[in-house]
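S.K.: My questions concern the predicted model and sequence given below.
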Amino acid sequence: MKILVPVKRVVDYNVKIRVKPDGSGVELTNIKMSMNPFDEIAVEEALRLKEAGKASEVIAVSVGPAKTDETIRTALAMGADRGIWVKTDEAGIEPLTIAKILKKLVEEEAPGLVILGKQAIDDDCNQTGQMLSALLGWPQATFASKVVVGEGTVDVTREIDGGLQTVSLDLPAVLTTDLRLNEPRYASLPNIMKAKKKPIAEKTPAEWGIDLTPRLVVLSTTEPTSRTAGKKVTSVAELVGDLKQSGVL
C-alpha cells in the first residue's frame, strides 16, 4: 500500500509574523520557512506505518513556487521514499485548488491512504483534507490522535469535544492528523545526505487543466491588537471592585 502525504511550506512557527505595510499580506522576504508542523506529524505517521509493514511506499507531495522542493527534501530526509513537486508561480493556492491537484495525483499514484495535517499554520483553513475526501468519494477521519491499519480497514481515534471517538473506515481513505498523534522524528545527517539523491518528480497544474485563479479576495491583513498594560492592586477588595467595574463580575 502506498501512502500519499501532502506537505506545505510555511513560515517557521518560531518566527514572529509581520504584516506588510500596505496590509496586503504577511511579509515573506528573508523569512525562515519550514514544513507545516501538522504535516510533519502526517509524515511521521506514514513512516511508522511503513516501518510496521502496513505500507510499502511513502510519497511526499507539495504544491508551490521556487524552494518548495526544500520542504519535500525535509520529508525525504525523515524517511519518505520519493517526492512530487507541483510547480506554481505563486504560493498561497486555495484549499479547493490544492484538493483538485491532489485528486489528480491520487488517480495517478493509487495510494491506499492519504494522510494530511489537519490544517496549515499560515491560513488555518482546515479544509483540504475534507475537500479531497469529497472529490474522491473516499471516507475520511479528521483530527486523528491514533491510527490502526487492519486488513482493508483503518481504525482512527479522533479528539472531539468531551472525549475521544473511534471510527472504522474502509480503505482507501483520507486522514488528517492532530497534535497528539505522534512526535515527529529529527532527520539525521546521513539521511539528509541520502535525501539529496531521492527522486522528486516535477509536474504543473496545467497538465491536468486545473485553473489556479483564486475564488477569494483578501481585503486586508492586520496584526492583533496589542495587549494593554496590567494594573497592580493592593488588596482583594480593590481587585473585586475593579472586576465589577469592568463587568467581569
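M.R.: Here it is on my side, so go on. Numbering: from 1, shown residues only.

S.K.: can we go C-alpha only for contacts and neighbour counts from here?
M.R.: Will do.

S.K.: ranges for the strands of the protein?
M.R.: Residue ranges of the strands in the chain, as given by DSSP state E, are 2-6, 9-11, 33-35, 57-64, 82-87, 113-117, 140-149, 153-160, 163-170, 173-177, 200-203.

S.K.: List the buried residues for the fourth one?
M.R.: Residues of strand 57-64 classed as buried: 57-64 (neighbour count, 16 or more other CA atoms under 10 Å).

S.K.: Could you tell me the angle between it and strand 113-117?
M.R.: 50 degrees (axes from the mean of the first three to the mean of the last three CA atoms, to 10 degrees).

S.K.: Structure two is appended below for comparative analysis:
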Amino acid sequence: MATPGSLGAVASARGSAFRLIGVVFSNTINDVVRLSGPGAHGITFRDVAAVVRPCANRNEQPSEAAFLDHHTLVAGLSRGYTILPAPPLTTFRTAASALQWLELHAVALSDGLAYVDGRAGARVTAIRDIAGATSDPSVLPPSAAAIESFRVLRRYATATVPVSSGTVGDGTTIATEAFLVERASWERFAAEVTAEDVRSPGLVLRLTGPWPVYDFVRLQF
C-alpha cells in the first residue's frame, strides 16, 4: 500500500515517474514523508517502505543541483531515522513498479535496515604530514602507520570498507576507509581517531561524519 493514502493516490500524479529517496522501516514512513517535502509519498510493503517523490520522467539529465538536493535530504533524514539511501536519481516509471520492487526485495531490505539501525557512516582519511615527518627509525613510515591505525580503528566499528588507496590529489593522501559506527559510540570512535593521530608522527588522520550509510548499502534493481 502507499502512504499517506492509497497506491492509487500516488499513481494519480499522471505523467510522473517517481524518484526513490531511500527505504525506511514502515512504522516510520509517515514521519519521514512529512520531512521529505511537498509531493513526497511512502509506498509500503510489510515492514519496509520506499520514500519517493514525483519527477518529470526517467530520462531526466543529472544535474549538480539534483545530486545536492538528494544528498541533503538523505543526510537530514538519516539524523533521525534509519534509512537505506538510494543512489541519486534512481527512478521508477510508476508507483506500481516501485511496489513490485519492494515486494521482490522485501527480505533483503528488511535485513539491511536491521543491520544499519542505530549506526552511521564515518570516513577516516590518512594524510602524510610533511612538516611532522621524522627520520627516527623506530617510527613507522606514514604508509605503514596508516595501515596500523586503520587496523586499530576497526576494533571500534561494526564494518569497514576501503574507499581509496594510493596517493591522490596533491600526493599526500595515503588512503581513505569507511567505518560503520554505532551512533551511541560515536564519541568514543572519534576519540580513538584522535589518539591514533597523536600516536603517529608524520601522519594526519581526518575523521568526517556521521554520514548516511552509502558506503555500506548496495540496493539491487
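M.R.: Perfect, thanks for sending it. The structure displayed is predicted, hence computed values, not measured ones.

S.K.: Could I get the TM-score for this pair?
M.R.: With the length set by TM-score structural alignment, normalised by the length of the second structure, the two chains reach a TM-score of 0.27; 108 aligned residues with a CA RMSD of 5.8 Å.

S.K.: Tabulate the strands of the first structure (a markdown table), appending distance to E107 of the first structure.
M.R.: Below are these laid out as a markdown table (distance: least, CA to CA, whole Å):
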| stretch | distance to E107 of the first structure |
| --- | --- |
| strand 2-6 | 11 |
| strand 9-11 | 24 |
| strand 33-35 | 25 |
| strand 57-64 | 14 |
| strand 82-87 | 14 |
| strand 113-117 | 12 |
| strand 140-149 | 17 |
| strand 153-160 | 20 |
| strand 163-170 | 18 |
| strand 173-177 | 13 |
| strand 200-203 | 14 |
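
S.K.: looking at these, which is closest to K50 of the first structure?
M.R.: Of all these, it is strand 57-64 that lies closest to K50 of the first structure, at 6.9 Å by CA to CA.

S.K.: and that closest one, what other elements does it pack with?
M.R.: strand 2-6, helix 37-51, helix 68-78, strand 82-87 (3 or more CA pairs under 8 Å, 6 or more residues apart in numbering; DSSP states H and E).

S.K.: show me where the second structure has helices.
M.R.: Applying DSSP state H to the second structure gives helices spanning 7-11, 29-35, 64-78, 95-116, 142-153, 186-199.

S.K.: Just send the ones you listed back as a markdown table, with distance to P85 of the second structure and mean neighbour count too.
M.R.: Below are the helices of the second structure laid out as a markdown table (distance: least, CA to CA, whole Å; neighbours: other CA atoms under 10 Å):
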| stretch | distance to P85 of the second structure | mean neighbour count |
| --- | --- | --- |
| helix 7-11 | 21 | 17 |
| helix 29-35 | 13 | 17 |
| helix 64-78 | 7 | 15 |
| helix 95-116 | 10 | 17 |
| helix 142-153 | 25 | 18 |
| helix 186-199 | 20 | 16 |
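
S.K.: Can you add distance to T125 of the second structure and give those helices back as TSV?
M.R.: What follows is the helices of the second structure, written out as TSV (distance: least, CA to CA, whole Å):
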stretch	distance to T125 of the second structure
helix 7-11	43
helix 29-35	32
helix 64-78	20
helix 95-116	22
helix 142-153	9
helix 186-199	10
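
S.K.: what's the distance between F45 of the second structure and F25 of the second structure?
M.R.: Distance of F45 of the second structure to F25 of the second structure, given as CA to CA, to the nearest Å: 10 Å.

S.K.: make that D69 of the second structure, sorry
M.R.: To F25 of the second structure, D69 of the second structure is 22 Å away according to CA to CA.

S.K.: what do you get for A144 of the second structure?
M.R.: Separation of A144 of the second structure from F25 of the second structure (CA to CA): 42 Å.

S.K.: Ok, A9 of the second structure next?
M.R.: 21 Å.

S.K.: likewise I83 of the second structure?
M.R.: In terms of CA to CA, I83 of the second structure sits 8 Å off from F25 of the second structure.

S.K.: what touches both of those two?
M.R.: Jointly contacting I83 of the second structure and F25 under the rule CA atoms under 8 Å, 6 or more residues apart in numbering are L113.

S.K.: more neighbours, those two?
M.R.: I83 (28 against 23; other CA atoms under 10 Å).

S.K.: which ones are touching that one?
M.R.: Contacts of I83 of the second structure by CA under 8 Å, 6+ apart are 22-25, 74, 77, 113, 212.

S.K.: could you measure it against F189 of the second structure, distance?
M.R.: Taking CA to CA, one finds I83 of the second structure at 22 Å from F189 of the second structure.

S.K.: same thing with V152 of the second structure?
M.R.: Distance of V152 of the second structure to F189 of the second structure, given as CA to CA: 11 Å.

S.K.: now do A114 of the second structure
M.R.: A114 of the second structure is 21 Å from F189 of the second structure, by CA to CA.

S.K.: Repeat that for L207 of the second structure.
M.R.: Relative to F189 of the second structure, and taking CA to CA, L207 of the second structure is found at 10 Å.

S.K.: likewise A126 of the second structure?
M.R.: Following CA to CA, the distance that separates A126 of the second structure from F189 of the second structure is 16 Å.

S.K.: can you check L205 of the second structure too?
M.R.: 13 Å.

S.K.: rewinding a little: out of the buried residues of strand 57-64 of the first structure, which is nearest to T71 of the first structure?
M.R.: Using CA to CA, the buried residues of strand 57-64 of the first structure come closest to T71 of the first structure at S62, 7.7 Å.

S.K.: these two touch, right, the closest one and W85?
M.R.: Yes. With contact defined as CA atoms under 8 Å, S62 of the first structure reaches W85; the gap is 5.2 Å.

S.K.: okay, and the common contacts of the two?
M.R.: 68-69, 72.
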